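A.B. asks: missing the sequence, but the structure's below:
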């Protein structure tokens, strides 16, 4: 639902009831991931998409039906039709399950506070019951960025505490996931399956080296939704005017800046400096950090010399194996812009475990299996 948070927030402020259709599970080549939503208000206005067009009409009518009748939430499954590929179903061959529920803002006032976080760029997570006792289906609980408190209820204080613990872990990791709680006397007697919708702070792209390639890469990174930082120790090159698409331009020694800044498992680091006095201290530090992607520009000869220096500096081989150099995918890139696409393509492939091969040469569903985790504890999540 957070993909349409701005419109839903407006409807909630106007106390306008609406029907919310949420993708709660997918298989095969379903085009959109769990958590994606479509909503319809009492005037028939629709916002969002759940299939890229394949089953929108059928889901719209189901939303109107639930909204007008006031019936309890319903689940519907849509899949490929063997008899008629253009009947109601996914012509791409996948299947998706949708939960459709009526939302009355007056009954869930905490949603207003949760939904307003997204347009403001603040982190928030909303847990939605997608399987369990009928009287709890569709209920929500939200955790805002600080994570210290939650709002809303799933039915009991015991359940709320158990769910809030897992939601906080997902919010820290920036992941959307299906979560199961309950079914035992220790947490709560009734078993619930929830879809936790997460809107986290943008992932970081740290670019070291204020060169022409960095200008193109900062633009591509911004387009992909990264919070982009360009860092270089040379003030004559590291200026906001040269990098208008960067969120911040820092004049500092790269390793010193990296040592002082925040990174996490979603952070991508690109080293473009080509200078050992910058590269070696920076990479020695970066290779020991829990970042998602680390790449360095340079020829294969440069890379071999760099590896030798890093080994001399005491970096173990298991850390060196994390370094992607020469940086980027083999696209035949020549210009800074083409190189930026090559680098960001590798970051995307690495993030989603893609092969980097042409889809025409990869068998099976083009979207693969959607990485929505089934987690049973915060420790399991953070270890994933």
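C.D. replies: Ah, there it is. Bear in mind the structure is a predicted one, so any value in this text is a computation, not a measurement. Residues are numbered from 1 along each chain as shown.
A.B. asks: please count neighbours and contacts with C-alpha atoms only from this point.
C.D. replies: Fine.
A.B. asks: residue contacts, the residue nearest to residue 106 when sequence neighbours are not counted?
C.D. replies: Distances taken as Cα to Cα, 6 or more residues apart in numbering place residue 15 nearest to residue 106, at 6.8 Å, with adjacent residues excluded. Each residue near residue 15 by Cα atoms under 8 Å, 6 or more residues apart in numbering is listed here: 104-106.
A.B. asks: and the end-to-end length of stretch 199-218?
C.D. replies: 22 Å (Cα to Cα, to the nearest Å).
A.B. asks: pull out the buried positions in it.
C.D. replies: Within stretch 199-218, the residues that qualify as buried are 199-211, 213-218, counting by 16 or more other Cα atoms under 10 Å.
A.B. asks: also this one, for the comparison:
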């Protein structure tokens, strides 16, 4: 629901009831992930999308019905129909489960507060019961970093969900969790969809070069908070990097040592200068960041690995380094190179192979996985991705 938080917040402030349709489960290839929502108010105004157009009409009708009749939450499944190409369904071949519920803002002040936090770009999670006892279906809980508000039906359930919601919020992930059914502490088994609105992930670009200018633009487009850092003040200027959120003049390793990073942070080393690269990478490889890439040819990379080994970096840490940086897109220009780097970050973050979709089989959209260790791919895709990594144009 947080994909349409700004409009929902306006409706809540105005006291306008609305019907909320939320994707609560996806199987096969479906266009929108769990947590995506569509809403309809009493005037018939619709906001959001849950299928890219495939089932919007049917969901709209269901929303207007629930809103008009004041019925309880309704769950419905939509899938592809082989028998009737014009039937309501997902022509992409997947299935989605949708929960439609009426929301009266006056009865859910905690939801209004959560939507306000999103509107103000503050981190917040909303936990929503999507399966369990009928009387609890659709209940929500507003979870912030230090507090929570609302209830899912019991203090034990609230505490259990809050703990997991905060972990997901730190990771910046929306996910479905299971709680309860374990005796007297939380006897009801609940399936809860945790919607998260986290602070923007960070993209740290080291080296105030032309590639950095193009990459900062791509990073900004992808929703990163972009920082460009270089020790040379004549190059590290906001004029040269208008798409960066901040431009820092400092030694790269010193700057990195003084800031907070997390598993969503992408570190892109474009300095191509050993006096900057080695101390910076030695530090970065020991931090819980999600992605570390360094520019340079294969020969440069081998020299860099040797220097890092001499500096005492163990092999398991060196394996985290993506170099030469980027996917093999045949890039030549700075803009194309930025796209290749951004593509590798996306593939690494989402555990993709980086291969053409036409070369694969099975569902296009794979379930979201959580890293066993920051920066490490999980599952069979790891070997596939590594086999197909190839060099970009020589930057030596």
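C.D. replies: Right, received. Where do you want to start? Because the structure is predicted, anything quoted here is derived from the model rather than measured.
A.B. asks: superposing both, give me the TM-score.
C.D. replies: The pair, once superposed, lands on a TM-score of 0.95 when counted by TM-score structural alignment, normalised by the length of structure 1; 371 aligned residues with a Cα RMSD of 1.1 Å.
A.B. asks: quick one on the thing from earlier: ok, the residue nearest to residue 106 of structure 1 to residue 100 of structure 1 distance?
C.D. replies: Residue 15 of structure 1 sits 19 Å away from residue 100 of structure 1, going by Cα to Cα.
A.B. asks: please apply the same query to residue 152 of structure 1.
C.D. replies: In this structure, residue 152 of structure 1 and residue 100 of structure 1 are 19 Å apart, going by Cα to Cα.
A.B. asks: check residue 313 of structure 1 too.
C.D. replies: Applying Cα to Cα, the value for residue 313 of structure 1 to residue 100 of structure 1 is 58 Å.
A.B. asks: what ranges do the helices span in the stretch 101-250 of structure 2?
C.D. replies: Secondary structure of the stretch 101-250 of structure 2 (DSSP state H, counting those that start in this stretch): helices located at 109-119, 155-171, 210-221.
A.B. asks: nearest to residue 136 of structure 2, of the ones you listed?
C.D. replies: Nearest to residue 136 of structure 2, of all the helices of the stretch 101-250 of structure 2, is helix 155-171, at 11.6 Å by Cα to Cα.
A.B. asks: so what does the closest one touch, helix or strand wise?
C.D. replies: Under the contact criterion of 3 or more Cα pairs under 8 Å, 6 or more residues apart in numbering; DSSP states H and E, helix 155-171 of structure 2 touches strand 124-131, strand 140-143, strand 175-179, strand 190-197.
A.B. asks: OK, contacts around residue 76 of structure 2?
C.D. replies: Going by Cα under 8 Å, 6+ apart, residue 76 of structure 2 touches 97-99.
A.B. asks: run the last query once more with 10 Å
C.D. replies: By Cα atoms under 10 Å, 6 or more residues apart in numbering, the contact list for residue 76 of structure 2 reads 21, 23, 59, 62, 96-100.
A.B. asks: wait, a strand at it?
C.D. replies: Yes: per DSSP: H, G, I helix; E, B strand; the rest coil, residue 76 of structure 2 lies within a strand segment.
A.B. asks: so which residue of structure 1 lies furthest out from the middle?
C.D. replies: Distance to the chain centre peaks in structure 1 at residue 312, reaching 37.7 Å (criterion: Cα atoms, centre = their mean).
A.B. asks: when you align them, which residue in structure 2 goes with that residue?
C.D. replies: Alignment note: residue 312 of structure 1 maps to residue 310 in structure 2; criterion TM-score structural alignment.
A.B. asks: wait, what's in contact with that match?
C.D. replies: residue 304.
A.B. asks: what separation is there between it and residue 278 of structure 2?
C.D. replies: Applying Cα to Cα to residue 310 of structure 2 and residue 278 of structure 2 gives a distance of 10 Å.
A.B. asks: which residues do the two both contact?
C.D. replies: The contact sets of residue 310 of structure 2 and residue 278 overlap at residue 304 (Cα under 10 Å, 6+ apart).
A.B. asks: structure 2: which residue goes with residue 347 of structure 1?
C.D. replies: Counting by TM-score structural alignment, residue 347 of structure 1 corresponds to residue 345 in structure 2.
A.B. asks: isn't there a helix covering that match?
C.D. replies: Yes: under three-state DSSP, residue 345 of structure 2 sits within a helix.
A.B. asks: relative to residue 276 of structure 2, how far out is it?
C.D. replies: 22 Å.
A.B. asks: quick one, which of these two is more surrounded?
C.D. replies: Ranked by neighbour count (other Cα atoms under 10 Å), residue 345 of structure 2 and residue 276 place residue 345 first, with 25 against 19.
A.B. asks: how close does that one get to residue 55 of structure 2?
C.D. replies: Going from residue 345 of structure 2 to residue 55 of structure 2 by Cα to Cα gives 32 Å.
A.B. asks: for the residue mapped onto residue 324 of structure 1 from structure 2, which residues are in contact?
C.D. replies: Counting by TM-score structural alignment, residue 324 of structure 1 lines up with residue 322 in structure 2. Counting by Cα under 10 Å, 6+ apart, residue 322 of structure 2 makes contact with 268, 291-295, 301, 344-345, 348, 389.
A.B. asks: just the ones of the residues you listed in helices?
C.D. replies: The helices, defined by DSSP state H, take in 301, 344-345, 348 from those.
A.B. asks: and the gap between residue 5 of structure 1 and residue 31 of structure 1?
C.D. replies: Using Cα to Cα, one gets 20 Å for the distance from residue 5 of structure 1 to residue 31 of structure 1.
A.B. asks: ok, residue 208 of structure 1 next?
C.D. replies: Distance from residue 208 of structure 1 to residue 31 of structure 1, counting by Cα to Cα: 35 Å.
A.B. asks: am I right that residue 341 of structure 1 is in contact with residue 328?
C.D. replies: Yes: with contacts counted by Cα atoms under 10 Å, residue 341 of structure 1 reaches residue 328, the gap being 8.3 Å.
A.B. asks: on that earlier part again, any idea which of the helices and strands packed on helix 155-171 of structure 2 gets closest to residue 335 of structure 2?
C.D. replies: Smallest distance to residue 335 of structure 2 across these (Cα to Cα): 29.7 Å, for strand 190-197.
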